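Asks: The sequence and its predicted three-dimensional model are supplied below.
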Amino acid sequence: MSENPYQAPVPPPLPANQYAGEPLVFRSTKEERNRGPEGLGGWLILPMIGLALTVLKILGYFGNQVAPMVADGTYALLTTPGSEHYHPLWWPLLLLEGGGNGVLLVMALVAICLYFMRSRWFPRLHITFMLTNAVLMLVLFFFGAKIPALMEAHDAQAVSDMTRGLVGAAIWVPYMLTSKRVRNTFRPR
């Protein structure tokens, strides 16, 4: 016993694998406890929201811009040699923009399906989607700057779209490559 009557008594030490005299029982292995988060939650929800909004935006683009342009003859006016607003780069630019958006639409729809299936292909497709989108935005911006009518109209919206594509790729590509949640959720089964 100690010399100090005011000091609490010190209980005898317990073995390392016991607590209050009871043996410790772990319901999961050390690897399972240290694996990290899993599932379609957390920050992984944001790429899904982005893909869904991209699908809506591209469908709106085709419905509100492409269809009226073809229906009212604007497309023919821009791409027919000898017309008032003709420029030789209009046709490749419109084809690249329409075709690129069509490819992005298909990629986004497939990525949404792979996301909910928890397929191991989702992170790869999402990375490809983000890089394709960023490259398409850059190409369309600089290609459109070669057409005099568009050079005047290169407004803040075009710069904003291009910046959004680049920043999105800069954020989500590293996330898909390094996130424990992505690795645990979309692993091969």
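Replies: Happy to help now that I have it.
Asks: When you work out contacts or count neighbours from here on, use the C-alpha atoms and nothing else.
Replies: Noted.
Asks: tell me which element residue 36 is part of?
Replies: Using DSSP states H and E, residue 36 sits within no helix or strand.
Asks: what's the closest non-adjacent residue to residue 86?
Replies: residue 78 (4.6 Å; Cα to Cα, 6 or more residues apart in numbering).
Asks: Hmm, that neighbour is touching residue 93, no?
Replies: No. With contacts counted by Cα atoms under 8 Å, residue 78 stays clear of residue 93, the gap being 10.8 Å.
Asks: alright, now check it against this:
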Amino acid sequence: MAFKNISRKSYVGFGGWLVLFAASLFVQFIRLLLSTLDNYSIIKSDEFKRITDPDSEYYNSSLYPSLIVDTTLSLVICIMIIFIIYFCVRHSIWFKKLSVIYIISSFIIQCLTLFWLLGIHFLPEEFYEEINIYQGVISSFAYMLIWLPYLLISKRVKNTFA
């Protein structure tokens, strides 16, 4: 049995692990769009108006600006994902660069969101028990550990997006 000589061309194009990375981008894009719509509905709700009213006992001055920043960053990441997909289709060198920026910035945003949540003192303890506020940071860190080395070392990425 002769071994097949694997040439450079076998590691070119959209395939292999790159398909999983693209699928994760699609899932993240949908999640961010849904999060942005949730934030918009929260901003328009009566409860939110009460919380952001300076005369309310539950008033927190950082809540409104934080939600606006979170929504804006989600939209920026969505736009970044659209550009990543565009550069992937065009086989541009910018795919790799923008993907690395996306992965790192997503992790930083998750860390900032965690610090923001920990800084809100008026939230009931049940809030912290019902959700895992560390989940975003942990999953973003794992995502970074998996995909950053892949994008920087992969033969397919080097050959396709050079």
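Replies: Looks like it came in fine. Not measured: the values here are computed from a predicted model.
Asks: TM-score them against each other, please.
Replies: After superposition, the two chains reach a TM-score (TM-score structural alignment, normalised by the length of structure 2) of 0.86; 156 aligned residues with a Cα RMSD of 2.1 Å.
Asks: Compare residue 78 and residue 93 of structure 1 (neighbour count), which wins?
Replies: Shown here are residue 78 of structure 1 and residue 93; by other Cα atoms under 10 Å, residue 78 has more neighbours (20 against 17).
Asks: Which stretch of structure 2 lines up against the helix or strand where that one lies?
Replies: Residue 78 of structure 1 belongs to helix 74-79 when elements are defined using DSSP H and E. The aligned range for helix 74-79 of structure 1 in structure 2 is 47-52, by TM-score structural alignment.
Asks: how about the aligned residue in structure 1 for residue 118 of structure 2, what does it touch?
Replies: Using TM-score structural alignment, the equivalent of residue 118 of structure 2 in structure 1 is residue 145. Going by Cα atoms under 8 Å, 6 or more residues apart in numbering, residue 145 of structure 1 touches 151, 154.
Asks: mean per-residue distance, the helix or strand containing residue 142 of structure 1 to structure 2?
Replies: If you go by DSSP H and E, residue 142 of structure 1 is part of helix 122-144. Its matched residues in structure 2 lie on average 0.7 Å from helix 122-144 of structure 1 after superposition (mean Cα distance after the TM-score superposition for structure 1).
Asks: The longest helix belonging to structure 1 versus helix 122-144: what angle between them?
Replies: In structure 1, with assignment by DSSP state H, the single longest helix is helix 90-117. Using axes from the mean of the first three to the mean of the last three Cα atoms, to 10 degrees, the direction of helix 90-117 of structure 1 lies 160 degrees away from that of helix 122-144.
Asks: Enumerate the positions of helix 90-117 of structure 1 that are buried.
Replies: 90-91, 93-94, 96-98, 100-102, 104-105, 107-108, 111-112, 114-115 (16 or more other Cα atoms under 10 Å).
Asks: whereabouts in structure 2 does that helix align?
Replies: Helix 90-117 of structure 1 corresponds to residues 63-90 in structure 2, going by TM-score structural alignment.
Asks: ok, now stretch 54-61 of structure 1?
Replies: Mapped onto structure 2 using TM-score structural alignment, stretch 54-61 of structure 1 covers residues 28-35.
Asks: Now tell me what touches that stretch from outside.
Replies: By Cα under 8 Å, 6+ apart, stretch 28-35 of structure 2 touches 71, 74, 75, 77, 78, 81.
Asks: got the contact list for the first one?
Replies: Spelled out, that is residue 71 of structure 2. 35, 36, 39, 40.
Asks: nearest to residue 133 of structure 2, of the residues you listed?
Replies: residue 35 (15.3 Å; Cα to Cα).
Asks: In what element of secondary structure is the spatially most central residue of structure 1 found?
Replies: What sits nearest the mean C-alpha location of structure 1, by Cα atoms, centre = their mean, is residue 47, with 4.1 Å. Using DSSP H and E, residue 47 of structure 1 sits in helix 45-61.
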